[in-house]
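# with the input below, show me the fold.
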Amino acid sequence: MPLSFHKMHANGDDFVIVDARTTINPITSALAKRMGDRHRGIGFNQLAVMLDCEDAAAWVMFWNADGTALDACGSATRGVASRLMSELNSTSVVLRTHRGLLTCERSAANTITVGMGEPLFDWQQIPLARELDTAHLPLAGEPAACSMGNPHCTFFVDDLGTLDIAAIGPTIETNPLFPEKTNVHFVQVINRRHIRLRIWERCGGVALGSGTCSCGAAVNGMRRGLLDDCVEVECDGGSVTVQWRGTGPVLLTGPVEVVFSGAFAL
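Sure, this is the predicted structure:
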């Protein structure tokens, strides 16, 4: 039987949603990889699977296009929240992910805000291969690291235009310091409330946008004292807003759009 799906994007960060509520979860690593193939499948950066949940509107699981699982995806979380809010005729919904219960709201401007959970800074939580000061890693450029349910490494640079992201990104992603690899950010601070961000996504490559990367980059900038507690994050595909007051969940706000719906042959 074909598998129904919905494809959406958030500032060009594309993802697919499968609604497996009331049924057995059909997604395996092999199937996620088949679906994620941009030449032989649907193509996406992440896959989100909606499952039944007793204490939330849905339990949401995430997969990368290479068939690996991940705990967090800000773009796909916003997409799932948008679909469920429309289904429930509501402007708010609570989802459960491996990051816990996430509260999501729709604004009058039709953007979606998600409480993405608290950032993690301990070297074992990120994780790193050994105990280090996660605000100043011993790599050229002295990046900062954190986790938003997935690992993030943030470099602060004077001019993004001078960097070859496709060449630098994979060397940092696979550095032995990161046993589970890492997302890599390159940040140019425009002012204390606005950054320009370019992304090398773990298991994905250069990305037009990423919700968790936007959160991780902004939070690391706030830790360094470079940014205020509410920041516009301008990615290659568009902008989101990240807010964090030093404690509690990071709030991610941005648009999502439907691309198309279909059925994937199993």
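# alpha carbons only for contacts and neighbour counts from here, please
OK.
# can you show me the strands along the stretch 51-200 of the chain?
58-64, 69-70, 92-97, 100-106, 112-115, 144-147, 151-156, 183-191, 194-201 (DSSP state E, counting those that start in this stretch).
# comparing these, which comes out most buried?
strand 144-147 (a mean of 27; mean count of other CA atoms under 10 Å).
# contacts for it?
Where contact means CA atoms under 8 Å, 6 or more residues apart in numbering, the residues beyond strand 144-147 that reach it are 119-122, 125-127, 134-137, 151-155, 216, 220.
# want to put them side by side, so please do this one too:
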Amino acid sequence: MRALKMNGTGNAFLLVDARKQTFAVTPERVCDLAEAYDFDQLLVLETSTDADARYRIWNRDGGEVGACGNGARCAGWYLTRQSGTDTALLDTAYGLTQARRTGDFRISVDLGPALTKWQDIPLARVMETIALDYALESGGIRVSQPGAVSMGNPHIVFGVAELSGLPVEMLGSMAEHDPLFPEGVNAGFMQILNRTHIRLRVWERGAGLTKACGTGAAAAIVAGHRKGLLDRQCHAAMDGGDLFIDWREDNHVWLEGPVELEGGITL
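So this is what the prediction gives:
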């Protein structure tokens, strides 16, 4: 079976189109493939009666997850290239999602509604999600009161004065495995440059520190806006490049950015 190596703003993926050929996925197989091809997530497209494809995601540790924004953009780009159209419909764990081609290698995708109730994240106990009563410390550096948002997957976002020198790997891993988050959590660390621009790094559950995280960028803008610090349309500069986020009045968050096709492989 053929697969594609792709990335969305540096977020690395292996994309498999299994709509015409069965592709068996086990946690062990995902881990083996990740070791061989060095990706953050495995993306698998399956047949759907309601959309162009059913879209499924596995983190590099073998765990299946419900959402991946940059992965959805890569899947959307592939489907539009296959169909010769500018739009594609993905059948995801959180509902039907539209992807739109905005350039030869640029895709915008509807990530669905931002959910902010404590049960939606989910958290282990009742807590105000605008600013959680929660803190982490590593190497004498303390971060606290993150915003919590679900974008089909759980996120917390800490505001920091400066990203340089922040022990993101240590802090992110601590958050991922904290019992406050029964399904684990993606931990974002956001430096606000102005009301429409942020710098962001994200520790992804099951994948570690990645060059970009689409749902993490969306969660950061939602969290920042809820605190009165950001506008609803913002640019997020990540290690792999820039993303544009538009949190619309219908509560849906759109994510736009570049994709890259690195090449094909035979599994």
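# could I get the TM-score for this pair?
Overall, the chain-to-chain superposition scores 0.94 on the TM-score scale (TM-score structural alignment, normalised by the length of the first structure); 259 aligned residues with a CA RMSD of 1.2 Å.
# returning to that earlier point: nearest to residue 167 of the first structure, of the strands of the stretch 51-200 of the first structure?
Go through these one by one with CA to CA and the one that ends up closest to residue 167 of the first structure is strand 194-201, at 9.7 Å.
# show me what that closest one is packed against.
helix 165-173, strand 183-191, strand 205-207, helix 211-223, strand 230-235 (3 or more CA pairs under 8 Å, 6 or more residues apart in numbering; DSSP states H and E).
# hmm, 7 Å instead?
Secondary structure elements in contact with strand 194-201 of the first structure, counted by 3 or more CA pairs under 7 Å, 6 or more residues apart in numbering; DSSP states H and E, are strand 183-191, strand 205-207, strand 230-235.
# need those strands in TSV with distance to residue 177 of the first structure, can you?
Below are those laid out as TSV (distance: least, CA to CA, whole Å):
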stretch	distance to residue 177 of the first structure
strand 183-191	13
strand 205-207	19
strand 230-235	26
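# among the contacts of strand 144-147 of the first structure, which ones are buried?
Restricting these to buried positions leaves 119-122, 126-127, 134-135, 137, 151-155, 216, 220, with burial counted as 16 or more other CA atoms under 10 Å.
# quick one: contacts for whichever residue in the second structure pairs up with residue 262 of the first structure?
Residue 262 of the first structure maps onto residue 265 in the second structure when the alignment is built from TM-score structural alignment. The contact partners of residue 265 of the second structure, taken as CA atoms under 7 Å, 6 or more residues apart in numbering, are 2-4.
# part of a strand, is residue 265 of the second structure?
Yes: counting by DSSP: H, G, I helix; E, B strand; the rest coil, residue 265 of the second structure is located in a strand.
# of the contacts of residue 265 of the second structure, which stay in contact in the first structure?
Of these, the contacts whose aligned counterparts also meet in the first structure (both residues aligned by TM-score structural alignment, their matches' CA atoms under 7 Å) are 2-4.
# from those residues, list just the buried residues.
Neighbour counting over these (16+ other CA under 10 Å) leaves 3-4 as the buried ones.
# just the kept ones among the contacts of residue 265 of the second structure: which are in strands?
Filtering these for membership in strands, criterion DSSP state E, returns 2-4.
# just the closest of those to residue 14 of the second structure, please.
When those are compared for distance to residue 14 of the second structure (CA to CA), residue 4 comes out closest, at 5.7 Å.
# tell me which residue of the first structure matches up with the closest one.
In the first structure, residue 4 of the second structure lands on residue 6 (TM-score structural alignment).
# pretty sure its match contacts residue 14?
No: with contact defined as CA atoms under 7 Å, residue 6 of the first structure does not reach residue 14; the gap is 10.8 Å.
# contacting residues around residue 232 of the second structure?
By CA under 7 Å, 6+ apart, the contact set of residue 232 of the second structure is 221, 225, 246-247.
# greatest separation within those: which pair is it?
Spatially, the most separated pair among the contacts of residue 232 of the second structure is 225 and 246, at 11.3 Å (CA to CA).
# circling back to that earlier point, to residue 69 of the first structure, which of the helices and strands packed on strand 194-201 of the first structure lies closest?
strand 183-191 (14.3 Å).
# packing partners for that closest one?
Taking 3+ CA pairs under 7 Å, 6+ apart as the contact definition, the neighbouring helices and strands of strand 183-191 of the first structure are strand 151-156, helix 165-173, strand 194-201.
# onto which residues of the second structure does the last one map?
Spelled out, it's strand 194-201 of the first structure. Aligning strand 194-201 of the first structure against the second structure (TM-score structural alignment) gives residues 197-204.
# centre of the chain to the matching stretch, how far?
For stretch 197-204 of the second structure, the distance between its averaged C-alpha position and the chain's averaged C-alpha position is 11 Å (CA atoms, centre = their mean, to the nearest Å).
# hmm, who's touching that stretch?
The contact list for stretch 197-204 of the second structure, computed with CA under 7 Å, 6+ apart, reads 169, 172, 186-192, 209-210, 213, 216, 234-238.
# with distance to residue 104 of the second structure added, can I get the contacts of residue 265 of the second structure in CSV?
As requested, the contacts of residue 265 of the second structure are exported to CSV (distance: CA to CA, whole Å):
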residue, distance to residue 104 of the second structure
2, 23
3, 21
4, 17
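# can you count the residues close to residue 164 of the second structure?
Neighbour count for residue 164 of the second structure, taken as other CA atoms under 10 Å: 9.
# about what we covered before: the match of strand 194-201 of the first structure vs the first structure - mean distance after superposition?
With both structures laid over each other, stretch 197-204 of the second structure and its partner residues in the first structure are 0.8 Å apart on average (mean CA distance after the TM-score superposition for the first structure).
# residue 113 of the first structure matches what in the second structure?
With TM-score structural alignment as the criterion, the equivalent of residue 113 of the first structure in the second structure is residue 108.
# do the same with residue 221 of the first structure
Structural alignment (TM-score structural alignment) places residue 221 of the first structure against residue 224 in the second structure.
# these two touch, right, its match and residue 234?
No: with contacts counted by CA under 7 Å, residue 224 of the second structure stays clear of residue 234, the gap being 10.2 Å.
# what's the lengthiest helix in the second structure aligned against in the first structure?
Residue-count comparison of every helix in the second structure, with assignments taken from DSSP state H, identifies helix 69-83 as the longest. Helix 69-83 of the second structure corresponds to residues 74-88 in the first structure, going by TM-score structural alignment.
# mean distance of the matching stretch to its aligned residues in the second structure, please.
Here stretch 74-88 of the first structure, set against the second structure after superposition, deviates by a mean of 0.8 Å using mean CA distance after the TM-score superposition for the first structure.
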